[in-house]
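Asker: Quick one, what's the 3D model for this:
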Amino acid sequence: MLRIWTTRRLASQCLIPWRMFPTTLISTRNSSIGILHDTLDRNSDSYTRNSKVMDELVSQLHSHILKVMEGGGPEAVKRHRSRNKLLPRERIDHLIDPGSSFFELCQLAGHELYQESLPSGGIVIGIGIIHKRLCMLVANDPTVKGGSYFPITVKKHLRAQEIAAQCKLPCIYLVDSGGAFLPKQAEVFPDKENFGRIFYNQAVMSSESIPQIALVLGSCTAGGAYIPAMADVSVMVKGNGTIFLAGPPLVKAATGEEVSAEDLGGATIHCRTSGVSDYFAHDELHALAIGRDIVKNLHMAGGPEVSGQTRADYKEPLYDVKELRTIAPTDLKQPFDVRSIIARILDGSEFDEFKKLHL
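Answerer: Next up is the predicted model:
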């Protein structure tokens, strides 16, 4: 068998990691394919000229990639960090397995497409490994126009979902977006392959048991609010994570009521009252750790893993199983803590409680 590899590598001086990804297998058994003879003249003028021009083009490509990886510029990055927030690629680095690489896609989307600079289309997408499972990661870049969606941003997001659907990859959305970029909203919504398609894809993939996971790390306003709301599981960060269709300024303009972003749509309100969010995170690192645990605990029919894993020997519950018969009261009207039963059934009594704070 001949294994064909796709390689991703930048210049040797670049610090961006590269990795080889197997893409397909082709059988060479009983093959009658002949061997091509090399006709390249290494002493010709065209050889030297082509080599020089290509080196310049590759150098330009590397420069463009390094430029877009800086995000929205020093001032935007400084403002972002002042809110105790990580940059999108830093978030991804914390999410994927240590020592593994992130295979970023469509890095130059939006390059010189608009009058406004739009590094990487304002969104970072790619494939990463989390607990040995390949996942599609979609991270808004709030340093670029507040993470808002231009038409090319929508196309890039849809491309990520298309790949995830075809390859059955769990989708993890690192949400920090102000929704559609209003000056171009007329170009964002007009057909079925635009903004609304994102939510349709989420619903379809969820129905096909392809997990949809949202980590709300910043503002989720207007269209951005639907992504965590339609996810199978969502995590919100205290203080920074918000979900609402309209923020405090619009509420005040419409009703005269003054309300803080946290009271209007923060982690506490959505974890305790509305039930939109399932996990409450104290900071970004906590949210990313929860995201890793969610992927670890996924149960999927099939789904690609990087390498085979053998099941570890199961653990006995920490509590005496024989006590199960003593927990439920004989009076059916008397309440009891069902966790006492669960703790005597599960391996090692380990349990990741869902919607723990919801009343």
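Asker: okay, CA-based contacts and neighbour counts for the rest of this
Answerer: Will do.
Asker: wait, doesn't Ile26 sit right on Trp5?
Answerer: No - contact criterion Cα atoms under 8 Å: Ile26 and Trp5 do not qualify, at 11.2 Å.
Asker: this one as well, want them side by side:
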Amino acid sequence: MTVLASALDTKSPEYAANREAMLAKLTELDAEHTKALAGGGEKYVERHRRRGKLLARERIELLLDPDTPFLELSPLAGWGSDYTVGASLVTGIGVVEGVECLITANDPTVRGGASNPWSLRKALRANDIALANRLPCINLVESGGADLPSQKEIFIPGGAIFRDLTRLSAAGIPTIAVVFGNSTAGGAYVPGMSDHVIMVKERAKVFLGGPPLVKMATGEESDDESLGGAEMHARVSGLADYFAVDEPDALRQARRVVARLNHRKAYGDPGPAEPPKYSADELLGIVPGDLKTPFDPREVIARIVDASDFDEFKPMYGTSLTTGWATLHGYPVGVLANAQGVLFSAESQKAAQFIQLANQRDIPLLFLHNTTGYMVGSRYEQGGIIKHGAMMINAVSNSRVPHLSVLMGASYGAGHYGMCGRAYDPRFLFAWPSAKSAVMGPQQLAGVLSIVARQSAAAKGQPYDEEADAALRAMVEQQIESESLPVFLSGRLYDDGVIDPRDTRTVLGLCLSALHTAPYEGARGGFGVFRM
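Answerer: Model prediction:
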């Protein structure tokens, strides 16, 4: 066993300042999560309860096995937009009858659960996770369909929801729809394309066209029950496989459906794992408030991997990137963690080799981000930083083992790509409240624009307005700073959630368990051409 020694001084002023800054960010994060939990607000929550209905998260709680965790995904979807935080949809991974499932639940307290552009993206991300990890997909349905004022952003891409349901089923991944209320118009295809359908008596309404539309189109007089009620679909159309007398009964029946799926994980669960030697609470004081100040990622690794046991790979080469082997909740992982921010040629080559080794051994990879990107300058360009950085990105792109990413600090420029950012399809990607991500840092980007403007003025022989330059730089810095914050990026579904650093080990453990539902095999060759 190679236990990492910790040099973290928890009594130092630096640690105290870092911890205070992180706690302040966590307080702000809690306030944003509270908005998502509030749904449509007190008025609409109370109206929903007066109708004798459960809230979306209450339905999920009754569905799950008692005392098991629920890993909520994308809770801040829609943050910073005109739509409610959470985007009228709850998604996440939970255990039902011992089976890890991907669960989605419409929140009918937000505009009747209607789908908006952000709930669409959130639902599609959930489907991607279900498909990649072979997780049975349970939809708790109560939605008025598309939010019509935003139909131009929903209608055309929204067809992917139904495409995904059929592809999941074709891949042998079970899909279950539990209908608690409206599931109308295009939304009717959710139960229509699911493997198993449960509808609640006198509550479920599933039809392509409601009474007003039928009257306008055909002249027929009809009502909700005859067009799409639960009893009609159970007795006449056959769309409902199971008829529930109320919501708890529907969730009970959903659990029985899952119990009979005979859905098996590709890999058995590992045995008990020894916890880290150091307290997770100490993670709060590691990342500096100023991300220009580097920190040793081994202090993070020591607080998330089993027994703080870490066998480092190439510790004396490419020291701005820490790589090595560990286990996390019993699952083997290869870890790549930025140590000094900047990635040089040596770090890029080291990463490419390490990724190849992980693929040879079929070991998932964990990327811990704190990078300002690849080094620039004539010395480094002449030394081949482009081809070496491309080598690392090539390896990440063509690796076939599952990837997990956590943004701890900075994640700027092509370094974000090389460390398996969102565009490189990590199975899961989470951020700490201290994280920032953009094409480059705010000061650097503003400075580049200033230099270009100065050169343009000089080339035209025009005087340069220093006052306007200062105002432009301040505006750009403020814009990029706000757009690089984790809540902004999470609102746009560029991660799967912003998490408390203390929860990192638990979150990663849940992700590792979920991804081992699906078989995987590392690349044996199959990488693009490495420019040497």
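Asker: Same drill for Ile26 and Trp5 of the first structure, tell me which one is more crowded.
Answerer: Trp5 (12 against 9; other Cα atoms under 10 Å).
Asker: Just the buried residues of the lengthiest helix in the second structure, please?
Answerer: Identified as the longest helix of the second structure according to DSSP state H is helix 13-37. Neighbour-count burial for helix 13-37 of the second structure, counted by 16 or more other Cα atoms under 10 Å, picks out 14-19, 21-23, 25-26, 29, 32-33, 35-37.
Asker: ok now it, how far from the chain's centre?
Answerer: When C-alpha coordinates are averaged (Cα atoms, centre = their mean, to the nearest Å), helix 13-37 of the second structure and its chain have centres 20 Å apart.
Asker: ok, now stretch 131-148 of the first structure?
Answerer: Distance of stretch 131-148 of the first structure from its chain centroid, counting by Cα atoms, centre = their mean, is 5 Å.
Asker: Quick one: end-to-end distance for that stretch.
Answerer: By Cα to Cα, to the nearest Å, the extent of stretch 131-148 of the first structure from end to end equals 30 Å.
Asker: now stretch 232-239 of the second structure
Answerer: End to end - Cα to Cα - stretch 232-239 of the second structure spans 9 Å.
Asker: Tell me, how many residues neighbour the aligned partner of Arg159 of the first structure in the second structure?
Answerer: Following TM-score structural alignment, the counterpart assigned to Arg159 of the first structure within the second structure is Arg125. Neighbourhood size, Arg125 of the second structure [other Cα under 10 Å]: 17.
Asker: any idea how far Thr91 of the second structure is from Arg125 of the second structure?
Answerer: Applying Cα to Cα to Arg125 of the second structure and Thr91 of the second structure gives a distance of 9 Å.
Asker: got it, and Asp30 of the second structure?
Answerer: In terms of Cα to Cα, Asp30 of the second structure sits 18 Å off from Thr91 of the second structure.
Asker: cool, and Thr104 of the second structure?
Answerer: Taken as Cα to Cα, the span from Thr104 of the second structure to Thr91 of the second structure is 4 Å.
Asker: between the two, what contacts are shared?
Answerer: Residues touching both Thr104 of the second structure and Thr91 by Cα atoms under 8 Å, 6 or more residues apart in numbering: 123, 126.
Asker: How many residues are close by Asp142 of the second structure?
Answerer: Careful, residue 142 of the second structure is Glu; it's not Asp. 27.
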